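# Got a predicted structure plus its sequence, pasted below:
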Amino acid sequence: MRDIFFSKEKMKYYELLSRQFPTIQDVSREIINLEAITNLPKGTEHFLSDVHGEHEAFVHILKNGSGVVRRKVEEIFGETLSEDEKSKFASLIYYPKETLFHMKQSKDKVEEAWYHQTLKQLVSVCREASSKYTRSKVRKALPKGFEYILEELLHEQEYVENKQAYYDSILSTIIEVGQVEPFIIAISELIQRFAIDHLHIIGDIYDRGPGAHIILDTLMKYHSIDMQWGNHDIVWMGAYAGSLPCIANVLRVSMRYGNHELLEENYGINLLPLAKFAMQTYKYVEPSFMPKVISELNQKDALLIGQMHKAISIIMFKLEGQFITRHPEYNIQNRLLLNFIDYEKDTITLDGEIYKLDWFGSPTIDPKYPYELSNEEMEIILKLKTSFMTNEKLKSHIDFMMAKGSIYLNYNNNLLFHGCIPTDEDGKFSRVTLDGGTYSGKALLDHYEKMLRSSYARRFEAVDDYDIDIFYYLWMGQYSSLFGKSVMKTFERYFIKDPITHKEYKNPYYKHYFSADYCDKVFEEFRMNKKVSRIVNGHVPVRVGKGESPVKADGKLIVIDGGLSKAYQPVTNIAGYTLIYNSHGLLLATHEPFDSAKEAIDHNVDLISEISIIHKADHRVLVGETDIGKKLKEDINNLKTLLGMYQKGIL
């Protein structure tokens, strides 16, 4: 071996590494271990987007691994169990606590033989689900209290001679000492854990559905996750950071979908001052302000939510006008709509056309100073600001999103982002001036994230909204990569019946992303290999009923917003997508509507998913070919260098 020469800094690194691996045997063992890991099949990644508070469907997808768990049950027991038995067994894996409770409440006594057989079946599924992981990784995932037992069961073959009695005795003892139900729960959750190795959430956890807080509580406990922020996430992040227009918008959307309980009961936001003000100020409200879930509310509650909805919307339009005035560089002065109203005739002039307003007006708008909040409105929004910024539960959720999230992510040759790369009509990346600099493409998204993180870090030092306005811009700005449209027509949808005024024009990105050449241009911009890379998008629902496909640009781009949110399902005709990337290739799971966890438990109803192959790898993809594998290979090379230094006597 040639002499090895290193700089002082490099020598210091290897001296530190030698403390972790102080002998030739230690280094050699670690090299062997890491080399073995790089030759395992890659873990299964799942991609979900636009969850929009639909917690029951979302949690069920995690529990059944987008159908992966049921397929394993089918592969193992396809010939030995009936369809009904397989459905009941799958339901047990998804909801072990609830299913066991349901069984005990029934008239039929649960026999010891059933426990024994079920334990064997669960071990078989768990063994199959864990088969592509190292023993070390499996060991780290084992639930506390059952580590030794599970490790023995997973690595002992019960049908091998001289082992069957040992294997059966373990199962019998579990039942005998009264630990069978905790064990069933533990192994079922372990199967769920092995079905998904890493989870990507490509934006929009919040709004529309009622359970965003449940989704975030679930994700905070998840073993491996990243997320790319969506526009609905950003506005909640801005609300917690203290942005007044973001706070008003969060309340507006929550009222629109009747999600006041999310704010009041789950986050503890005090809505009483707004409710009192709304009842006194808005005796009547336009139909457009009545909550979309009105069938689930009594008439009195629905009216109150409608009143609160209008009250906070007027406050939001005023705050939005202040935001626009603070930022002439955003060039959105044409959205100062309260300036264009003839308050005597109840009309508005847009683009030279006069439209009749379908409204009862607002007594809080001063035509001379339309964007000034009344004293009561100011008091309400400032109380709400305090309530948002001092909310510990919301803080934990937003801190988690900041820690695990980003505007975009390049992961294993997949470029993940929620909305778009702002693009001009000619296909060139839009040049946007911010903070005295001009940015486009990757640099623009990087600068957005830098601004967001800086504003979030300084949220308690912000003198006024100017310091945190980036959150609201990314909610509705023309060149926001998360919004992806030229304008947001909220006012028009509320107050003008003519649908021509409601049209929101998508960024040209959504015209160009059908082109493989354009996608290659994006890959070059993000310094990715265009021969193997893909874009994974959310944000824009795929209208399957109108013949749209989630796969575009010859397979280089995949849109996975399939309508997990019930509000979108009439448009998409399905109930969401999951993209699955395993060692064999890319699969797309198309989900049918899911009623509830209760329905799944009571009647063994699963979320039905149709699986289609998007790309089949020409060989089984190994860990060594992934981003983690590249890092492992760097570690192996450094360890081999350390080994050489030991052998040469340098260390």
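Everything's here; your move. Residues are numbered from 1 along each chain as shown.
# all contacts plus neighbour counts: C-alpha atoms, from now on.
OK.
# For residue 136, the count of nearby residues, please.
Look at residue 136: counted by other Cα atoms under 10 Å, it has 9 neighbours.
# That one: helix or strand, and which one exactly?
helix 135-141 (DSSP states H and E).
# what packs against the host helix or strand of residue 191?
When elements are assigned from DSSP H and E, residue 191 belongs to helix 180-195. Helices and strands touching helix 180-195, by 3 or more Cα pairs under 8 Å, 6 or more residues apart in numbering; DSSP states H and E, are helix 55-64, helix 68-77, helix 83-94, helix 96-105, helix 112-129.
# Enumerate the positions of the fourth one that are buried.
For helix 96-105, the buried set under the neighbour-count rule, 16 or more other Cα atoms under 10 Å, comprises 96-100.
# just these now: which is nearest residue 156?
residue 96 (24.1 Å; Cα to Cα).
# Would you mind confirming that the closest one is in contact with residue 188?
Yes: Residue 96 lies in contact with residue 188 (Cα atoms under 8 Å); the separation is 6.6 Å.
# joint contacts of the two?
Taking Cα atoms under 8 Å, 6 or more residues apart in numbering as the contact criterion, no residue touches both residue 96 and residue 188.
# relative orientation of the helix holding residue 191 and helix 96-105 in degrees?
For helix 180-195 against helix 96-105, the angle between stretch directions is 150 degrees (axes from the mean of the first three to the mean of the last three Cα atoms, to 10 degrees).
# Identify all contacting residues around helix 180-195.
Defining contact as Cα under 8 Å, 6+ apart, one finds that helix 180-195 is touched by 44, 62-65, 68-69, 92-94, 96-97, 100, 115, 119, 122-123, 125-126, 129-130, 141-143, 146, 174, 223.
# let's bring in a second one:
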Amino acid sequence: MNAKNYYELLYKEFQSKEDVYTELINLEAILNLPKGTEHYISDLHGEADAFAHTLKNGAGNIREKIFLLFEDRLPADYLEQLALFIYYPEESLKRETEISKDWYTTRLSELIELTKFCANKYSRSKLRKALPQSFSYLLEELIYRTEAEENKAQYDEAIVNKLIQLGQIDQLLIALCQTIQRLVVDHLHVVGDIFDRGPAADQVMDLLIAHHSVDIQWGNHDIIWLGAYAGSAVCLMNLLRIAARYNYLYEIEDTYSLNLRPLFTYGENHYHENPAFTPANRQNKAYDFEDLQTLEKVHQALTTLQFKLEGQLIKRRPDFHLDNRRLLEQVNFSENQVQIDGHWYPLTNTCFQTIDPNNPYALTPEEEWVVKTLLASFQSSEKMQKHMEFLAKKGSMYLLYNGQLLFHGCIPLTMSGEFQPVNIQGVAYQGKALLDEMDRLLRKGLQRPQIHDDFATDFYWYAWCGRYSPLFGKEKMTTFERYFIQKKETHQETKNPYYKLRNNKETCQLILEAFGLTHDNAHIINGHTPVKAEAGESPIKAGGKLFVIDGGLSKAYQKTTGIAGYTLLYNSIGFQIVTHQPFTSVNDVLTRQKEDLGVKHVVDKIEGKTLIRDTTIGRRLLRQIEDLEQLLAYLETDPLKKSI
């Protein structure tokens, strides 16, 4: 498009030069506002209730603002209850036993004042977008009113009277609480691993889709789901196996309307009871003995199918260098033992009855049909399509945002601290180029989901467990050993040197510079590896240049971590680490009338305030200003101006 056509199209958005001047002034004003608060969280692992609670309290931001605003006027216990009301207004209203007109008037006044306080860094147009449409005009009037103090009480009382008469007062208070929840966090970063371990990843996805501003850096568990959607049968068997192991396979079947009947029939017909495959015990889940027995059998079936399909893929892709994972070939089935690295180990709890020792990776005709049916059901699920398309659209291997580098796992390094070259289709990639090429390949796999064994689709498996995959970051994945070998030394998964070297400031600087980040306020933000807080490990590495924010939101990790996760906040004055305590239920929180909020620590304070001008969004606005200024110059020299 030539310049004239571009500016003519741009001018169609404005009715006059005055409109252009107004927009320029507006954009310049926005550039000088403080940057909004960013919230970083990772490793959600299907824990929807705990995630929703963190969103509702803004990682402690709402309570902090309440105390900043009202601490000198209202008692602490009252402020704690006000915070809980804002998190859970509907539930709180049901619990209130004495609600009067005065109570409504007071609560409305408090919420309006807090809304104004939370919105003081936003333009009026941005606040308007945050307000619920059903009450937007009324709320704007309340927020921006200029009545004298003596008229304020009468004004509030008149509004409350009318809202009570119309039966809308509760809905207005709920809408205000939701607006406050939205205002305290301007943008959400999910640094990987939405899926697996926990039972409600679908609810997490629904929350993310409904969120006003979010991005995702893919984690290894997210890649498995994307891989299955792209057509990888081994990825699908793996995610279903994990679901069976952690006892939420029925939830996946129901939520995504999957046809798992062929799988259950196959498991019942070919496998027997095996206590080693009993699903994990889940709290608040009623157990049916027959269901558990069925899941034991299905768990075994999925495990065997995964190892068969993995072996086929490894043979098909020798350049993945996963030959040490072709363990079914190393099994002596008559002696029930396996050879690994030259050593023989006895096998226990095996489920190899459908394996042909002479051709261990071959699927039986029934297995081929089961796999084909499962894959078709997974790919055709309407809700699955919605979730995977959102995950692909909002996700990436890494993100550069407001001068920070976000990625889930690692940047593969050598022992000496150099970038590890990784050969992909005959070309060596390292550092940033490696992540860029992986991002390209993974997206290519999604473009042709009907093709199930092309390189791009197979590459999802390498991304899951390849030795130099940035999402995995270990020498090998010892799933086979953990199921069938009791010797703990075979379970070890040696981490990439990155996880040791990331403690060095020089290593972090090397990585940041490779991604074009050379300023002092640049940081690396990771997930993936739970921080063992109970053992004294800190989420802050390399003298503050790197943050690890996987502290154990997943219940599966909380015995190891001792907490329920870290989140990171980045506002106009710096970074704060928030340590969260385990979330049990909304009822427990409201019954205690006080939330066990995590501890906030300022970890990197910035000199002065960061303005929107200094952010990623600010750079976009500056480009818009440049375009508008060029448009004005064009109108001064082009005949088009005569028609204005």
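Structure received. Here the structure is a predicted model, which is why all the values come from computation and not from measurement.
# From the contacts of helix 180-195 of structure 1, keep the buried residues only.
Counted by 16+ other Cα under 10 Å, the contacts of helix 180-195 of structure 1 give 44, 62-65, 68-69, 92-94, 96-97, 100, 115, 119, 122-123, 125-126, 129-130, 142, 174 as buried.
# quick one: what's aligned to residue 371 of structure 1 in structure 2?
Aligned counterpart of residue 371 of structure 1 in structure 2: residue 361 (TM-score structural alignment).
# no wait, residue 305 of structure 1
The equivalent of residue 305 of structure 1 in structure 2 is residue 295 (alignment by TM-score structural alignment).
# distance of its match from residue 302 of structure 2?
Relative to residue 302 of structure 2, residue 295 of structure 2 is positioned 10 Å away (Cα to Cα, to the nearest Å).
# Residue 505 of structure 2 now?
44 Å.
# and stretch 516-535 of structure 2, which residues are buried?
So, applying 16+ other Cα under 10 Å, buried residues of stretch 516-535 of structure 2: 517, 522-533.
# and what of stretch 618-636 of structure 1?
So for stretch 618-636 of structure 1, counting by 16+ other Cα under 10 Å, buried means 621-624, 626, 629, 632-633, 636.
# residue contacts, the closest residue to residue 372 of structure 1 other than its chain neighbours?
With sequence-adjacent residues excluded and distances taken as Cα to Cα, 6 or more residues apart in numbering, residue 372 of structure 1 is closest to residue 318, at 6.6 Å. By Cα under 8 Å, 6+ apart, the contact list for residue 318 of structure 1 reads 370-373.
# I'd guessed residue 285 of structure 1 sits against residue 360; true?
Yes: contact criterion Cα under 8 Å: residue 285 of structure 1 and residue 360 qualify, at 6.9 Å.
# ok, the two, which is more surrounded?
More neighbours surround residue 285 than the other of residue 285 of structure 1 and residue 360, with 20 against 13 (other Cα under 10 Å).
# so who does that one touch?
Residues in contact with residue 285 of structure 1 (Cα under 8 Å, 6+ apart) are 303, 306-307, 310, 359-360.
# Please enumerate the strands of the stretch 151-300 of structure 1.
In the stretch 151-300 of structure 1, the segments counted as strands under DSSP state E, counting those that start in this stretch are 198-201, 225-228.
# Which residue in structure 1 aligns with residue 74 of structure 2?
Using TM-score structural alignment, residue 74 of structure 2 pairs with residue 81 in structure 1.
# Tell me how far its match lies from residue 73 of structure 1.
From residue 81 of structure 1 to residue 73 of structure 1 the distance is 10 Å (Cα to Cα).
# Equivalent analysis for residue 519 of structure 1, please.
39 Å.
# Let me see the ranges of the strands in the stretch 501-644 of structure 2.
Going by DSSP E, counting those that start in this stretch, the stretch 501-644 of structure 2 shows strands at 524-526, 540-541, 546-548, 566-571, 574-579, 599-605.
# right, and these - which one's nearest residue 144 of structure 2?
Checking those against residue 144 of structure 2 by Cα to Cα gives strand 566-571 as the closest, at 24.7 Å.
# Any buried residues in that closest one, and which?
566-571.
# mean shift between it and structure 1?
Compared with structure 1 after the fit, strand 566-571 of structure 2 shows a mean deviation of 0.6 Å (mean Cα distance after the TM-score superposition for structure 1).
# Which part of structure 1 matches that strand?
So strand 566-571 of structure 2 is aligned with residues 577-582, judged by TM-score structural alignment.
# Identify the residues contacting that stretch?
For stretch 577-582 of structure 1, contacts defined as Cα under 8 Å, 6+ apart pick out 42-48, 66, 560-564, 586-591, 621.
# what about burial for those, which qualify?
By 16+ other Cα under 10 Å, the contacts of stretch 577-582 of structure 1 give 42-48, 66, 560-564, 586-591, 621 as buried.
# And the helix holding residue 136 of structure 1 against structure 2, how far off on average?
Relative to structure 2, helix 135-141 of structure 1 is 0.8 Å off (mean Cα distance after the TM-score superposition for structure 1).
# Just give me the match in structure 1 for residue 56 of structure 2.
With the correspondence set by TM-score structural alignment, residue 56 of structure 2 lines up against residue 63 in structure 1.
# and the gap between its match and residue 170 of structure 1?
27 Å.
# do residue 573 of structure 1 as well
Using Cα to Cα, residue 573 of structure 1 is found at 49 Å from residue 170 of structure 1.
# again with residue 13 of structure 1
The gap separating residue 13 of structure 1 from residue 170 of structure 1 is 47 Å, by Cα to Cα.
# more neighbours, those two?
Remark: of residue 13 of structure 1 and residue 170, residue 170 carries more neighbours, 15 against 12, as counted by other Cα under 10 Å.
# For the more buried one, which non-adjacent residue is closest in space?
Leaving aside its chain neighbours, residue 170 of structure 1 sits nearest to residue 149 (7.6 Å; criterion: Cα to Cα, 6+ apart).
# for residue 572 of structure 2, same thing?
Sequence neighbours aside, residue 610 is the residue nearest to residue 572 of structure 2 in space, at 4.6 Å (criterion: Cα to Cα, 6+ apart).
# neighbours of whichever residue in structure 1 pairs up with residue 106 of structure 2, just the number please.
Structural alignment (TM-score structural alignment) places residue 106 of structure 2 against residue 117 in structure 1. Residue neighbour count, defined by other Cα under 10 Å, stands at 11 for residue 117 of structure 1.
# How about the contacts made by the equivalent of residue 267 of structure 2 over in structure 1?
Using TM-score structural alignment, the equivalent of residue 267 of structure 2 in structure 1 is residue 278. If you count contacts by Cα under 8 Å, 6+ apart, residue 278 of structure 1 has them with 304, 307-308, 310-311.
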